[in-house]
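[1] how would this look folded up:
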Amino acid sequence: MTTPTVTERDAAGAMELLAAASADPELLIVLTDEEIVALAGRDALSFAGSPYLDQEGVDETAHASAALRSLIARGLVVTTDEAREEEGEVLIGAAPEGGMQIDRPIAGLLMLRTTASAVVHVTRQVAEQATRLVLHVEADGGVLEEFVSADGFHRFSVPTPAAAVERLARYIDPSGVAGEEGGAAVTAPIAELDAGEGELAETLADTRTLSVLTAVSAAEASQATIFATTGSVHAMDTPPEGATEGTVRELSATDLRALLSDLLERSTRRAEA
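    From the prediction side, this is the model:
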């Protein structure tokens, strides 16, 4: 993976975005898979995914080229010296070689995606459709939210940390079925769960929304699967390799939000360590 270039202008754009964080954030911008590739390269989609470009028969190079032309036409990318702003000092990577300059808010957004100290992402499966919600967590607790639709549209917002937790909880439990009280942890053989056998497997077979929650930082990575059934929400940490049993516990609405809040707080603490 190549080291991205970050300038003072990029950092200013990022700080302006984070300063506008809101409990009810507005949509900043929508970018497509191919627009992100055109602006930041293929590596920029490693966490968020690229559902449109991953389709069979899609010519990624041609689509990215067309996307860049569209960005230039809309004034979101400039290619002439007269229209360029001063980049300032290079903070990360090598000095840019002229060429195109990205609209400052988008440049700041791309910087936040690149320099996040931790990434929390949830892949949600509802029926046959998969979407993803990604939180790019900054060392100071700032959050850039990226929702990726099944057809490859990336919608960006900047919620406050508390709002990010609430929005993530609603994404995982869209019908609000988590109750006021959780339940005791239940352990069952993994082979039994995989085969759909036993009382616990029967409960999980009623899953309407399946979410795989992953948190990644420089220090560690963790993963859990959350099952939202017609009447309850259950969580199972990914068992270590070679484990023969899995443990599932029912989460109350408060439990779910506490789990997500702790995950974001731990991500920030790891960055400060």
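[2] please make it C-alpha for all contacts and neighbour counts, starting now.
    OK.
[3] go ahead and confirm Ala163 touches Ala21.
    No - counting by Cα atoms under 8 Å, Ala163 stays clear of Ala21, with 9.4 Å between them.
[4] do I have it right that Ala107 meets Asp10?
    Yes - shown here, Ala107 and Asp10 form a contact pair, counting by Cα under 8 Å, at 5.4 Å.
[5] number of residues surrounding Ala185?
    By other Cα atoms under 10 Å, the residues close to Ala185 number 13.
[6] which helix in the chain has the most residues?
    helix 253-272 (DSSP state H).
[7] one more to line up against the first:
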Amino acid sequence: MNTDAPTRQTAAAAALAPHAAGDPQVLTSITDEEILALTGDGMGFDLPWVTAREARAEGFSRDEARLSAARSLVARGLFAPESAVAALERREPVGDPEAWTPNILLTGIVARRMLVPLQIRADGPTVERVSIASMFVDHDGTVLQELVSPDGIHHFSMSDTAHAADVLRHRIDPGGHAAGSPVTDVVTGSYEQLEASDGIGPLLRGAEHRTRVRVTDRRDRLSPSVLVASGPGGVVVVQEAEDGELLEAVAASADQLEELALSLFTIAPQG
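    I've put the predicted structure just below:
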């Protein structure tokens, strides 16, 4: 991919912002192999299909997958020589005029993933064919959402923070069990101690879904995480205690879970 045009990348990332107005808008879907064709090495993307193929299939070649995917991108009009893309965008070619360059939409997606200050990543059991949900939050409150299926299909959309928080809330509590959460005190201890406690223990042991949500502020590289366990008995939120050595857990009501999800999208001021 032609990466010699940082100004174009920044402009392409900014051009996605209008897609976040109103209801979430679907941008496109691409495969693991097409991401290799776009980025060369994956560039921080999760590649579940490629990783699985490399682990079990003899003879699998990233280079061959990349070349095949590049042909697909060209056929779909998403990939073209820099000279052709520059002519379409009415600008001078940047760098090698024969280098493969993605269209403005794919450029914006890749650039946003790299440039935004806050990333939220939810790993957990496969729910509705989504194994990984990543959300990239910008200062203007717009969010690029990336939902990755186990077979390596990446679905991209744009939304505001409220809609993104709602997606995350349904992701961590797909059964809506928070509505039935009992009122509990905060319990502190190791995970084994939490499971053995009277109030929180039964909820943790009876959880049907466990999702770890990691929030990465790329400016200071801090990555606190929250574990959400959801089941018929209710929802438990587990996170590090202030001392950083123990865990603390509490049952969360529907309102509290909604508040938690929205709070994760807040970009803390610096300085």
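[8] TM between them?
    The TM-score (TM-score structural alignment, normalised by the length of the second structure) is 0.83; 257 aligned residues with a Cα RMSD of 2.8 Å.
[9] mind listing the helices for the stretch 51-200 of the first structure?
    Under the criterion DSSP state H, counting those that start in this stretch, helices of the stretch 51-200 of the first structure are mapped to 60-73, 104-115, 161-172, 190-195, 199-204.
[10] from the chain's centroid, how far away is stretch 253-260 of the first structure?
    18 Å (Cα atoms, centre = their mean, to the nearest Å).
[11] do stretch 224-239 of the first structure as well
    Distance, stretch centre to chain centre, for stretch 224-239 of the first structure: 19 Å (Cα atoms, centre = their mean).
[12] buried ones in it, by neighbour count?
    224-229, 232-238 (16 or more other Cα atoms under 10 Å).
[13] narrow the residues you listed to those in strands?
    224-228, 233-237 (DSSP state E).
[14] for the residue lying farthest from the centre of the second structure, give its distance to Val183 of the second structure.
    Ranked by distance from the centre of the second structure (Cα atoms, centre = their mean), the top residue is Asp198, with 34.7 Å. When Cα to Cα, to the nearest Å is applied, the distance between Asp198 of the second structure and Val183 of the second structure equals 12 Å.
[15] cool, and Glu33 of the second structure?
    On the measure of Cα to Cα, Glu33 of the second structure and Val183 of the second structure end up 47 Å apart.
[16] so between these two, which is more surrounded?
    For Glu33 of the second structure versus Val183, the count of surrounding residues by other Cα under 10 Å is larger for Glu33: 25 against 13.
[17] tell me the contacts of whatever residue of the first structure lines up with that one?
    Aligning on TM-score structural alignment places Glu33 of the second structure opposite Glu34 in the first structure. The contact partners of Glu34 of the first structure, taken as Cα atoms under 8 Å, 6 or more residues apart in numbering, are 53, 60, 63-64, 67.
[18] what subset of the residues you listed is buried?
    Among these, the ones that count as buried by 16+ other Cα under 10 Å are 53, 60, 63-64, 67.
[19] which member of those is positioned nearest Glu220 of the first structure?
    Nearest to Glu220 of the first structure out of those is Leu53 (Cα to Cα; 29.3 Å).
[20] okay, the equivalent of Ala228 of the first structure over in the second structure and Gln256 of the second structure: tell me how far apart.
    Alignment note (TM-score structural alignment): Ala228 of the first structure maps to Ser230 of the second structure. Counting by Cα to Cα, the gap from Ser230 of the second structure to Gln256 of the second structure is 14 Å.
[21] deepest in the core, which of the helices of the stretch 51-200 of the first structure is it.
    Compared across the helices of the stretch 51-200 of the first structure, helix 104-115 shows the largest average neighbour count, a mean of 21 (mean count of other Cα atoms under 10 Å).
[22] who are the packing partners of it?
    With contacts defined as 3 or more Cα pairs under 8 Å, 6 or more residues apart in numbering; DSSP states H and E, helix 104-115 of the first structure has these neighbours: helix 8-19, strand 143-148.
[23] deepest of these, which one?
    strand 143-148 (a mean of 24).
[24] average offset between that one and the second structure?
    Here strand 143-148 of the first structure, set against the second structure after superposition, deviates by a mean of 0.6 Å using mean Cα distance after the TM-score superposition for the first structure.
[25] residues contacting that strand, please?
    Outside strand 143-148 of the first structure, the residues that reach it (Cα under 8 Å, 6+ apart) are 18, 48-49, 109, 112-113, 131-137, 153-161, 164.
[26] and with 6 Å instead?
    Outside strand 143-148 of the first structure, the residues within contact range by Cα atoms under 6 Å, 6 or more residues apart in numbering are 131-137, 154-158.
[27] which of these lies closest to Arg270 of the first structure?
    Nearest to Arg270 of the first structure among the contacts of strand 143-148 of the first structure, with distances taken as Cα to Cα, is Val137, at 11.1 Å.
[28] what's the closest non-adjacent residue to the closest one?
    Nearest non-adjacent residue to Val137 of the first structure, counting by Cα to Cα, 6 or more residues apart in numbering: Val143, 4.8 Å away.
[29] so the one you found versus Arg124 of the first structure, what's the distance?
    From Val143 of the first structure to Arg124 of the first structure the distance is 20 Å (Cα to Cα).
[30] and what of Gly98 of the first structure?
    From Gly98 of the first structure to Arg124 of the first structure the distance is 40 Å (Cα to Cα).
[31] again with Arg270 of the first structure
    26 Å.
[32] pick out whichever of those two has more residues nearby.
    Counted by other Cα under 10 Å, Arg270 of the first structure and Arg124 do not tie: Arg124 has more neighbours, with 21 against 15.
[33] just give the number of residues close to His121 of the first structure.
    Residues within reach of His121 of the first structure, counting by other Cα under 10 Å, total 24.
[34] leaving out sequence neighbours, find the closest residue to it.
    The spatially closest residue to His121 of the first structure, leaving aside those adjacent along the chain, is Val134, at 4.2 Å (Cα to Cα, 6+ apart).
[35] ok, the one you found - contacts?
    Contact partners of Val134 of the first structure, counting by Cα under 6 Å, 6+ apart, are 120-121, 145-146.
[36] with distance to Glu82 of the first structure added, can I get those residues in TSV?
    Below are the contacts of Val134 of the first structure laid out as TSV (distance: Cα to Cα, whole Å):
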residue	distance to Glu82 of the first structure
Val120	40
His121	40
Glu145	33
Glu146	32
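[37] follow-up on the earlier one: so the match of Ala228 of the first structure makes contact with His209?
    Yes - proximity of Ser230 of the second structure to His209 meets the contact threshold set by Cα atoms under 6 Å, at 5.2 Å.
[38] center of the first structure, which residue is that?
    When Cα atoms, centre = their mean is applied to the first structure, the residue found nearest the centroid is Val134 (1.0 Å).
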